[in-house]
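A.B. asks: No letters, just coordinates:
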């Protein structure tokens, strides 16, 4: 049975954008889309129940996935779309669903506690716990219903729907510890979208230069050239494996997170990694990935790796 591209749905503009992003990606990959809505049980009496009423809440939770699925089927003929409503803790349920998916797609922000579950804390918890890639999508600035509103391949969130420019996939590369799953995901995505790949590596002078030992122009240039050569070597086998992907290598002095956030302004997708931690102290996503998730202007794919 093929894996699905699964979407955490709550009816917010962010989750609707996530569903549309998932539909475009599923069309390219030849995979079905699964819309999952999680309802977290609440004890009685609860203000939310008193305000909305059980019948109204049930109608709303059934309506959201039904209407979203109908819209996707209309906009993407031939796309298989299924829906499922599940009960439980949102982070736990979505983490479990992610394990059976090719990708899990979430809105990067959700409604308040009154209206939905997909808050930032839930999304971050899922990203930190799952072993599968997770894509976080912001609400599009300009959204149009129907086929006319479909974005072109490679179009970032917030772009004009009439803009057919193919935006690059941006990959953050750690030359000290390059990870195959992360790099392969970025190259594969760029190839499917027929988009260029922009590989970004940020470097900073060694810490001891901060303690009175200046970095002259010659030393700075030597370090820059060394890191650029290392980046080229990391990407060389992937260039050979994906010869049709146009690759731009960018190696600059500066904060890796800041450079990636800057690059996201002209991208269709940013790809970052997260080390899988098996320790009992809990799951973490790291400060670098955390910063990119909060500040990138386009969808961000977080790819777990050992």
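C.D. replies: Ah, there it is. Note that the structure is predicted; figures quoted are calculated from it, not measured.
A.B. asks: contacts and neighbour counts: CA atoms only from here.
C.D. replies: Noted.
A.B. asks: end to end, how far does stretch 71-91 reach?
C.D. replies: Stretch 71-91 has an end-to-end distance of 26 Å (CA to CA, to the nearest Å).
A.B. asks: residues in contact with that stretch?
C.D. replies: Stretch 71-91 is touched from outside by 20, 23, 26-27, 31-41, 65-66, 69, 93, 117-118, 122-123, 125-126, 146-147, 150, with contacts defined as CA atoms under 8 Å, 6 or more residues apart in numbering.
A.B. asks: let's bring in a second model and compare:
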């Protein structure tokens, strides 16, 4: 597999913001950047007076404009382009298969509304095991970078296999030389729902136990990345309640997506779904077992 970052480009402000973010990421990783445009001529609505040649020309122009700007911003970055005639989600997922990272654009509404995750982005996201980053136009491409004090925030679930999530988060913090904050939300065992007078001491004991579990989970990664300053937030409640506010001013929010394949299709967990739609920073979604 050739190491590179892939980004979907369609000429929109969302995809241009994604391309700028992807270019900075490729520079940090010291790998090439691939711009991909995909359009399904047979399925897309036909515009009167617009033929296949017009669509192909528009796609080529969108790729040319984006690559020209990125080369101007990053003269030493190796930028390649690829135009595909296929369903965009399927084509992007296929392109992601041999990439280290796939970057997609998403429309931002601001405030608590956050992202609009389009059907192409969502379909692509759940169709690939490659890490995917969603970027909005509001995410300043010339904003926080290497050496910035802005932190990376990672949602940590000690009850799931989280090595891939933590590896991605720590590697990003190490590349960017920024702090990393791990956030874990927990809830009381279901049995306590049926206990009319629960002992408050039990909640304190559970909280301490889970805090120790979080510390133990982070310990090997602290040793592997000694230069990354790590903090943790452990609290009772849904993880998204802290992850979304923590995204304000963050460089990146990292969440996991458990691989669930069934006849009903693949989907996101509640935490990833909430963060994707409400975070104020780019969001990386990492698939794990």
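C.D. replies: Received the coordinates, thanks. Predicted model, so just to flag it, every value in this text is computed and none were measured.
A.B. asks: now the contacts of stretch 71-91 of structure 1: which count as buried?
C.D. replies: 20, 23, 26-27, 31-39, 65, 69, 93, 117-118, 122-123, 125-126, 150 (16 or more other CA atoms under 10 Å).
A.B. asks: Summarise which helices and strands whichever strand or helix holds residue 25 of structure 2 is packed against.
C.D. replies: Secondary structure assignment for residue 25 of structure 2, by DSSP states H and E: helix 13-29. The helices and strands touching helix 13-29 of structure 2, judged by 3 or more CA pairs under 8 Å, 6 or more residues apart in numbering; DSSP states H and E, are strand 5-8, strand 33-39, helix 52-73, strand 101-105, strand 132-135, helix 163-176.
A.B. asks: I'd like the ones you listed as CSV, with distance to residue 218 of structure 2 appended.
C.D. replies: Listed next are these as CSV, based on distance: least, CA to CA, whole Å:
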stretch, distance to residue 218 of structure 2
strand 5-8, 27
strand 33-39, 31
helix 52-73, 36
strand 101-105, 24
strand 132-135, 23
helix 163-176, 8
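A.B. asks: can you pull out the strands in structure 1?
C.D. replies: Using DSSP state E, the strands of structure 1 run over residues 4-8, 33-39, 81-87, 101-107, 134-137, 169-172, 197-203, 247-253, 269-275, 300-305.
A.B. asks: Neighbours of residue 208 of structure 1, how many?
C.D. replies: Neighbourhood size, residue 208 of structure 1 [other CA atoms under 10 Å]: 9.
A.B. asks: Next up, the contacts around it.
C.D. replies: Contact analysis of residue 208 of structure 1 by CA under 8 Å, 6+ apart lists nothing.
A.B. asks: Which residue in structure 2 aligns with it?
C.D. replies: Residue pairing (TM-score structural alignment): residue 208 of structure 1 is matched to residue 191 of structure 2.
A.B. asks: do the same with residue 259 of structure 1
C.D. replies: By TM-score structural alignment, residue 259 of structure 1 lines up with residue 242.
A.B. asks: Settle this for me: that match is touching residue 181, isn't it.
C.D. replies: No - using CA atoms under 8 Å, residue 242 of structure 2 is not in contact with residue 181, being 11.2 Å away.
A.B. asks: and the two? which has more neighbours close in?
C.D. replies: residue 181 (23 against 18).
A.B. asks: Out of the helices and strands packed on helix 13-29 of structure 2, flag the one nearest residue 267 of structure 2.
C.D. replies: strand 132-135 (14.4 Å; CA to CA).
A.B. asks: so where in structure 2 does stretch 231-243 of structure 1 end up aligned?
C.D. replies: The aligned range for stretch 231-243 of structure 1 is 214-226, by TM-score structural alignment.
A.B. asks: for stretch 16-36 of structure 1, that is, sorry about that
C.D. replies: Stretch 16-36 of structure 1 maps onto residues 16-36 of structure 2, going by TM-score structural alignment.
A.B. asks: Please tell me how far the residue nearest to residue 118 of structure 2 when sequence neighbours are not counted sits from residue 60 of structure 2.
C.D. replies: Nearest non-adjacent residue to residue 118 of structure 2, counting by CA to CA, 6 or more residues apart in numbering: residue 106, 6.7 Å away. Distance from residue 106 of structure 2 to residue 60 of structure 2, counting by CA to CA: 21 Å.
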